[in-house]
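Asker: need coordinates for the following:
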Amino acid sequence: MTWLRSGSDKKRPKKKSESVLLRSARWAVALVAEVILAWSLAAPSHAGAFGQGLHDALMGLLGPAAFILPLWAGYVMAAQWKAGESKGMLTAALGGLFVILGAATLFGVAGLAAAKPEWGGWAGSGLAQLSGGAVGRFGTVFASLVMVLIGAQILFHIAWGELLKELSALASEDFSSWQKGREQFKAEAAVAKKRDKEAPVQPRIAPIPEPAKAKDAPPPPVVDEKPQPVKKDSNGGLPPIITAPKPAPAKKKTDGEASLAGTAPFALPPLDLLNVMKSAGGNGRPTEAEIRDAVASLERTLTSFEIDARVSGISPGPVITRYEVSPGPGVTVNSIVARADDIALSMRAKGIRLIAPIPGKAAIGIELPNARPASVGMREILESPALAGIDNPLAFALGLSSDGEPLSADLQTMPHVLVAGATNSGKSVMVHSLIGSILFRMPPDRVKFLLIDPKRIELTLYDGIPHLYDPKVPPEAVQVITSAKQASTALKGLVRVMEDRYEKFQAWRVRDIAQYNREALARGEKQEYYIVVVIDELADLMVVARDIVEDSIQRLTQMARAVGIHMVIATQRPSVDVLTGVIKANLPSRIAMRVATKVDSKVIIDQNGAEALLGKGDALYMTPGADPARIQGAFVSTAEIGALVEYLKGQGKPDYRLLDVMSGPAGTEDLAQFGVEPLEFTQALKLVLERRRVSQDLLKAQFGSSARATNLLSLLEIKGFINKPEGSNKWNIHFEKIEDFLLKNFPQVDLSKPGI
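Answerer: All right, here's what the predicted structure looks like:
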């Protein structure tokens, strides 16, 4: 640094150097004094009586500024040793005195302002008081800073001109870089805007063709990079490595699932919003040597417990590898299952899962985690044949199978799904993957989401997307539901939507939403969209509004599939008081993440296994009529979801038709004869719900007229919302009847907020 020069750089006439022995002795004594001074200030309790006394004296004199003393002394020693002579000590002492007294005065000013004069010590506080009385606090601070700068100039010989020159150069360089980046950003934004205007609007993601393969090409290598599986022989080779068949291609677009006619154009989000997982694609599979060691260790463990069994097959996957163990004659399945913990100990595995027996095989499956598990990104699944080019509205990315094959699922065939698991098991990521997969593939005129998030931290990320839906809230005010009361009202409103759709389907003589949309397309009518209800934490809703929530979920899961309403229910507390028999009976599809106990696993999938999962997306996927299959869920980050949401917000706002309009709803035809408007009647009903009581004085205070209050009270009694038992002067209020009436006839009214 050109602005920092040592005083020794100045040219002086050479003089005869002093004795080396004398100079060495002087600096040895100074070094000991330096160490004692620093040790006493830093750790007085370990410096003995002398060190403690020195610490108290210096701190009492200078306060925290005393810590500058050892730094100053060390600098002086180093500078003098470099110069090779002992001259200039008086100048160095003067510079250090200015710095220390200036710093002590600054601490003294701060101590006086905070009513703690000990901060500056005796010297600092005294100088601060003396100077403060003469020039004030600001003048004292300015003078102290000047003293510190003068001391630094004496010690370091700072070239202020060079310093200012370097600072100016740095500032000029930073400004030039900022200006250049700003111009570049403007140019890129202009190009992107022009490209967006010129780019054609795509109604859906185009299919991604599979790469061409040779007619007689061998199957891809699994572990050992050989075209054929290795068979066990007399030389001690590996058991056969089992390669799973390719999944059947998903169902293509049908006539009943055609894009909705007469809707505004919508550009689907590009997959570039998602990251490419570097380890995706099967890199987590074990090597041949690792498989050989695992087979030998597994057979050795079984032999040590006098169990006659051998490994007859291997199914390597990206996260776990399944070893198929064939027991010998007379060996029971339970004898192997009982040794699960011993096998885990021998294999040094975090956890193992036994499949006893494997369906369709005379073998027991032992699933062991891989040493280097692969990461599975949602983009990998969306680009795979499992989803690419498929137009099923509710198909979503599930993850990879235990054999490493991309998996997708379809809510239409589920038709409702339960996702349960402990904290940090990957439950929320699985829900985000489900929602994100559909958002990437479907416009809002085909699929809408009713999102309920009592925790307020997961699904609220989707606020503002055009796919949001709530049957009781106008489109311009719709948002993710976060309160249990709003959730119960929305679910009851969705039951009304289901009933209305069934009435429409009955009139058209159609059986499901696909057939209805085909008819509507032929008649030129507006088609119906699918509705996906996502509840992120069911346990909280069951605590606050158990009866309403359970009844609504029961009705929707029993009947709503045919009209295009599907439910995704997630919970981290899979207990019987949350997942009741009524709810579980109508949720045949279930995804179990890692749980704490076998009891929780049985609540979710009616069998053990989920307690042995690895977490971080490792799951058991159970479909109706099938045993649970192990999968690795697709990962999507919060940043990727945020980018997707921002893109969708730029495409438009929520748009849908409410159940009814406020004017002239059913059940209000007789209000006119009482001189009551529908809006006044709803206000009166909601007032009764909020206050939990009713009286003429209450209605008069609200509406400002005794006659109007009398009419409203009479109308409430005639319609059966209130009644007075004989011999009593107290009104009985039927709150459930009031809620049902408001929900059926005035679904726009938010029962969770005061007013209308």
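Asker: C-alpha from now on. contacts and neighbour counts both.
Answerer: Fine.
Asker: report the central residue of this structure.
Answerer: With distances taken as Cα atoms, centre = their mean, the residue of the chain nearest its centroid is Thr638 (5.1 Å).
Asker: measure it to Leu712 for me?
Answerer: Distance, Thr638 to Leu712, by Cα to Cα, to the nearest Å: 52 Å.
Asker: in whichever strand or helix holds Thr682, what counts as buried?
Answerer: Using DSSP states H and E, Thr682 falls within helix 678-691. Residues of helix 678-691 classed as buried: 678, 681-689 (neighbour count, 16 or more other Cα atoms under 10 Å).
Asker: and the furthest pair within those residues?
Answerer: Pro678 and Leu689 (16.7 Å; Cα to Cα).
Asker: my guess is Ser402 contacts Tyr323, does it?
Answerer: No: using Cα atoms under 8 Å as the test, Ser402 is too far from Tyr323 to be in contact (11.8 Å).
Asker: more neighbours: which of the two?
Answerer: Per other Cα atoms under 10 Å, whichever of Ser402 and Tyr323 has more neighbours is Tyr323, with 27 against 22.
Asker: next, the second sequence, to be compared with the first:
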Amino acid sequence: MPLVNIIPGEKIPTAPLNTRLPVWRIPWWLVAFVWLARATYRLVVLAVRYWWISGPVAASWWIAESWGWPALAGIAVGLTAGSVIWWRLHPASWLRFGWYPVVARCRRLWIYRRGWTPAMTACGLVGVHGGERWVPSLLGVRSDRWGDRVTVRLLPGHHPDDWAAAAPRLAYSFHLREARAYTADRPDRMVLHFVRRDPLVGTVGPLPVPARPDLSGLELGVREDGTPYRLRLAGSHVLIAGATNSGKGSVIWSLLRSLAAGINSGLVEVWAFDPKGGMELAAGAPMFARFAYEDPDSMAGVLEEAVKRMRRRAARLRGVTRQHVPTVDEPLIVVVVDELAALTAYLTDRKVRDRIRESLGLLLSQGRAAGVHVVAALQDPRKDVLPFRDLFPTRIALRMTEPEQCDMVLGDGARDRGAACDLIPETSPGVGYVVLDGVREPVRVRFSYLDDTDVAELAADYPRGGEQ
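Answerer: Model (predicted):
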């Protein structure tokens, strides 16, 4: 064998390695069998998933094959006639158990299921792990007259705020008016409320006066889902904020109307404060146990009297009960202040202003257990105007002029969760958002409207009862 001289540093040419991958030839019948098995599996899954379509179709085919098409037509006519009779005799149950479930299934199939993955991807709600794409599961759809409630399962790493921020984009993705995200009973699920029609477009008229006010749920208006809105006054104080002509008076008079029977029987006492000289609340003077409007010094004195009465009542209840129960002898006291900023920020007399602030602070911090509740309205929600804003467990924000004011009233992040108070049109007074302590999601409400005639009739029909 001849010797090869190898020069240091010289590259030795190498031939490319010739490799051939084995070729597996699959018979055509095996490929056809695999494709047929896949298609059969998909058809079975679709038939089971959409049983409400496959079931009637299969039953119709079986009836037509067994008894002929006239029998199928007769059954269809009978079912149609039964549905019409049901609808005419009891439309509420027909809509709840008959029509709306069908609408929900159809909308789930044709609206949400068809565009679900593109909408989740475009709104940034799709996760990627190990090169695979993870899409939140669509669990169910419930429809009513006003919209759809879509239940979804959260992916690992999702937070309710992620869905609240994406809700407006999801609404436009499905060509709907608006959407809001709510937490469900289970921590791994969210409920998206898509609005098709707005039940709050029209004005809500005066509501019936209950024979005895239910302090755990006073009916004041209509929620965005068309159901009555009930405000809990027991154990709470209420703050109402909104721009000029936003409907703060609607909230106050709706509340007084719900309490009217209790006011007339002496179960409820209303102490009203109107710093505007009585212009706003004077029409309801016959309903008020105390009505202060003349000058700030007299209003400060009435507030101090309310504090004294609260302390005397707390002393009587000490060791007896933890929560006051209103009676005619010990009525519930509702302190109504129409423009709170006029008493806490705009007064030039510093001593009177400090007296009012001190009294309001004591009522807000100690009055709930003793049955003394404050309902205050104001236009300017800044912290220096209302330093004890956090002492109001129930906060109502009507139309605002600036986006930041929504969070000032309802709490940080309220606007991102759907409380767009600055977008409420001026043509919708009385529309606002309500937030309760411990509840993340705001509730959109339209409060009932009482004109001057309604207020005058209310005051004449339900004057205050016997005073202590």
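Asker: so what number do they get for TM-score?
Answerer: The TM-score (TM-score structural alignment, normalised by the length of the second structure) is 0.62; 354 aligned residues with a Cα RMSD of 4.1 Å.
Asker: flag every buried residue along stretch 336-355 of the first structure.
Answerer: 336-337, 340, 343-344, 347, 351-354.
Asker: what's next to stretch 72-90 of the second structure, contact-wise?
Answerer: 60, 63-64, 93-95 (Cα atoms under 8 Å, 6 or more residues apart in numbering).
Asker: quick one: the strands in the stretch 451-600 of the first structure, in order.
Answerer: Taking DSSP state E, counting those that start in this stretch, the strands of the stretch 451-600 of the first structure run over residues 530-535, 565-571, 589-592.
Asker: what's the closest of those strands to Ala643 of the first structure?
Answerer: strand 530-535 (20.5 Å).
Asker: element containing the aligned partner of Ala414 of the second structure in the first structure?
Answerer: By TM-score structural alignment, Ala414 of the second structure lines up with Asn608 in the first structure. Counting by DSSP H and E, no helix or strand carries Asn608 of the first structure.
Asker: now for Asn608 of the first structure: which residues touch it?
Answerer: By Cα under 8 Å, 6+ apart, the residues touching Asn608 of the first structure are 598-599, 601-602.
Asker: give the contact list for Ala234 of the second structure.
Answerer: Residues near Ala234 of the second structure by Cα under 8 Å, 6+ apart: 215-216, 368, 371.
Asker: out of those, which are buried?
Answerer: Members of these classed as buried by 16+ other Cα under 10 Å are 215, 368, 371.
Asker: the last one contacts Leu332, correct?
Answerer: Same thing as Gly371 of the second structure. Yes: with contact defined as Cα under 8 Å, Gly371 of the second structure reaches Leu332; the gap is 5.3 Å.
Asker: what's the overlap in contacts for those two?
Answerer: Common contacts of Gly371 of the second structure and Leu332, defined by Cα under 8 Å, 6+ apart, comprise 325-326.
Asker: Ala179 of the second structure and Ala420 of the second structure: what is the separation?
Answerer: Ala179 of the second structure sits 12 Å away from Ala420 of the second structure, going by Cα to Cα.
Asker: got any residues that touch both of these two?
Answerer: By Cα under 8 Å, 6+ apart, no residue touches both Ala179 of the second structure and Ala420.
Asker: would TSV of the buried ones among the contacts of Ala234 of the second structure with distance to Ile356 of the second structure be doable?
Answerer: Listed next are these as TSV, based on distance: Cα to Cα, whole Å:
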residue	distance to Ile356 of the second structure
Leu215	27
Arg368	18
Gly371	20
